[in-house]
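Student: pasted the sequence and its predicted model underneath.
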Amino acid sequence: MYTKKPQVHVNQGEQLKLTIKRLGINGEGIGYYEHKLVFVPGALPTEKVVVNVIEDLHNFIRAELVEILRKSDDRIQPVDDYANDVGGFELENLAYDKQLTFKRDVIKDSLEKYKPAGYRKYKLRATIGMEHPVHYRNKATFQVRSDGEKVIAGLYKHRSHTVVDLKTSALQYPLTMKVMRAVVAIIDELGIPVYDEEKNAGIIKTVVVRAATATDQVQVTFITQSKKLLKKRQLLERIAAELPEVVSIMQNVNPGKTSLIWGPKLFIWLVRKRLRKF
């Protein structure tokens, strides 16, 4: 009678040596340890690496990159200094032509896995890239917190709820970053309470800035713990006076501790013009 061989077990904090075989759908490197999948964010195919085990689950291991013993020829220096620290920048260390190939492969693998009707007749062409693959994201969704001295806004550090303050981003459209930083500065100067996750207190949780790249019109949405917002009038007056490109301001209410960014209730504060994308 055939008996399935038990999979290897490793301990948290244990270090392993791996060769990365491919990329996962989220851009993380995938290697194998004793035939068990190991997911390593920041590692690239063909690289030989040392990793630190974070978690050993039934079918796979999560690990963090400690050292690259043999680099991939396709590895490049990320444009953003924090690219390896936060989510959303997983492919910045991979040569752009290889990024395009990877994206095509994700579609190909998905079609072969889920087999939609007629998929074998689909003609998959090469991914169309950009001449200058920077500043193409026209929406920024940044968590807003206090670092004890000032209000900061950015993305979560990997595997944590610690917000990394992003003052620049090579991927974001420059106008979204300009408005984001200005709005955060206004919140700080007015002393509006921002969210404290540990205490489940404060008001402003998240700021979302969306720009229409053809018209340079901007929409700002404040995601808050409660509908009531201290110094709302002053906030609106400052934005209207200092940021004429902002044509729409909204509030989304999402109370309590939750992994969801958006809540069920949306309120329109200000509409100066209809946001035109084209």
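Tutor: Perfect, thanks for sending it.

Student: contacts, neighbours, all on C-alpha from now
Tutor: Fine.

Student: pull out the buried residues from stretch 103-113.
Tutor: Neighbour counts over stretch 103-113 (16 or more other CA atoms under 10 Å) mark R104, D105, V106, L111 as buried.

Student: any idea how far the second one is from N11?
Tutor: Using CA to CA, to the nearest Å, one gets 33 Å for the distance from D105 to N11.

Student: cool, Y156 as well?
Tutor: Y156 is 26 Å from N11, where distance means CA to CA.

Student: neighbour count for these two, which is higher?
Tutor: Y156 (18 against 11; other CA atoms under 10 Å).

Student: so that one sits right up against G87, yeah?
Tutor: Yes. Assessed by CA atoms under 8 Å, Y156 is found in contact with G87 at 7.0 Å.

Student: and here is the other one:
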Amino acid sequence: MNKVIPVEKNKDYEIYIDGFGNMGEGVGKIDNFTIFVKGAIKGEKVRIKITKVNKNFAFGRLIEVIEAAKDRTEPTCHNYKRCGGCQMQHLSYEAQLEFKKQKVVDCIERIGKINMDSVIVHDTIGMNPPHYYRNKVQLPVGEKNSEPQIGFYAERSHEIIDIDKCYIQFEAANEIMKLVKAWMKEYKIRGYNEQTGTGTLRHIMVRRGFKTEQIMLVLVTTNENLPHKKELIETITENINEVTGIIQNINSKKTNVILGDKEITLWGKDQIQDYIGEFKFNISSKSFFQINPVQTEKLYSAALKYAGLTGKEVVFDAYCGTGTISLFLSQNAKMVYGVEIIPEAIENAKINADQNKVTNAEFIVGKSEEEIPKLIERGIKPEVVVVDPPRKGCEKVLLEAIANAGPRTIVYVSCDPATLGRDLGILCEGGYEVKEVQGVDMFPETGHVETVVLIHKK
């Protein structure tokens, strides 16, 4: 018997919102049929128009808030409803932090099948103020009616929303964006057309060292020819004193990948520097570096605290990237072994260790699930293992290898609560138990949350 779907596309309905979805969208039910409504808040009665109907759920567009929740707030940004950069400006910051805490708990309980009654779950560490925190911004460049467009893509599209200010990127980036746009207008520099592959300027990327205040501007062009670059260099350097380097990156391919392989330093240096805690890092246009350095320090401090190091321990850092967590751990460890599959990241990790005079860290290129068993075969047994995997989480074979190695403590740093929940379930089956959970709000005004979890051997 076919299931009767109680809603129709393009029809209006009133609905009570009784929960949140994964990225902070409101969730309600009509005749026990689930509806997702972006911009609606738990506890609200709203009027919606159904925009898409699937077999088990539907999506609705918010038309009117009939009864508002106490946590509703006016978005700071006038582009908020069109731009895909933020999802939660309509929710008070205190409520955002509570949502992120509950999101983590729900994923661990539901996906990992873990009883959280005996687990200490701390409140999410927030940011004050929760604005202007991104130290890197990548802005697509196009044009509309022969006018340059610089901004962010609308949600689930490649339509550029032309903006004059963004409240989550650092403030100087907003000024640089305006200067580039004015230069394009004055000298008739063409923005990129994705369909035809024509135009000169594809993207601008701006990076900033929050502690050093150094700024790098990268201009991504379709070929080496960049008309009137001298005028652009003059206007940028005269108006933004913190700029220490302007780089042209050439990307001639029809691709969604932003940066090409070839770069030309037009002015100044090709790197900036920044610090996380006491550690200094060199950052090029292509370097991986945490987007929110203020909150990164809190995240890594939580990981270091959970590791419980006394100076006598051997530590494995799986998915070590450019060695940022490894360096933090080295302060209190006997020896740290960092493993990462990307060769360039390991080269950066070695450079970062050298310039910070860290001698008790060794970095290895390869898959963690292959290299960590090799370390164990060499007789190197870890007391502590730290994992900081990408969004897809850890490979099951790695988790099993870690459990077999039997470290007293595992510290899991996660950027996705769903894969975190799955992986914690595997570790608990392997003889471990979850003790503490600490969320850190690395991306205010969005649905994302980073989490640090303390796991002990039973």
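Tutor: Looks like it came in fine. Not measured: the values here are computed from a predicted model.

Student: what TM-score do we get after superposing?
Tutor: Once superposed, chain against chain, the TM-score is 0.84 (TM-score structural alignment, normalised by the length of structure 1); 272 aligned residues with a CA RMSD of 2.9 Å.

Student: please, where are all the helices along structure 2?
Tutor: Using DSSP state H, the helices of structure 2 run over 93-110, 171-187, 229-239, 293-307, 324-330, 343-355, 368-377, 396-405, 417-429.

Student: out of those, which one sits most buried?
Tutor: helix 324-330 (a mean of 25; mean count of other CA atoms under 10 Å).

Student: that one corresponds to what range in structure 1?
Tutor: Per TM-score structural alignment, helix 324-330 of structure 2 has no counterpart in structure 1.

Student: by contact count, what packs against that helix?
Tutor: helix 293-307, strand 314-318, strand 335-340, strand 361-365 (3 or more CA pairs under 8 Å, 6 or more residues apart in numbering; DSSP states H and E).

Student: ok, 7 Å please
Tutor: strand 335-340 (3 or more CA pairs under 7 Å, 6 or more residues apart in numbering; DSSP states H and E).

Student: who are the packing partners of the strand it packs on?
Tutor: Using 3+ CA pairs under 7 Å, 6+ apart: strand 335-340 of structure 2 touches strand 314-318, helix 324-330, strand 361-365.

Student: stretch 66-83 of structure 2 corresponds to what range in structure 1?
Tutor: Under the criterion TM-score structural alignment, stretch 66-83 of structure 2 matches residues 69-86.

Student: first-to-last residue distance for that stretch?
Tutor: Stretch 69-86 of structure 1 end-to-end distance (CA to CA) = 23 Å.

Student: buried stuff in it?
Tutor: The neighbour-count check on stretch 69-86 of structure 1 (16+ other CA under 10 Å) flags K71, S72, D74, R75, P78, Y82, A83, N84, D85, V86 as buried.

Student: go on, stretch 450-458 of structure 2?
Tutor: Applying a neighbour-count criterion of 16+ other CA under 10 Å, one finds E450, T451, V452, V453, L454, I455, H456, K457 buried in stretch 450-458 of structure 2.

Student: want to throw the residues you listed into TSV with distance to L427 of structure 2?
Tutor: TSV is the format used below for those (distance: CA to CA, whole Å):
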residue	distance to L427 of structure 2
E450	19
T451	16
V452	15
V453	12
L454	12
I455	9
H456	10
K457	9
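
Student: tell me the one of the residues you listed nearest A345 of structure 2?
Tutor: Nearest to A345 of structure 2 among the buried residues of stretch 450-458 of structure 2: E450, at 21.1 Å, using CA to CA.
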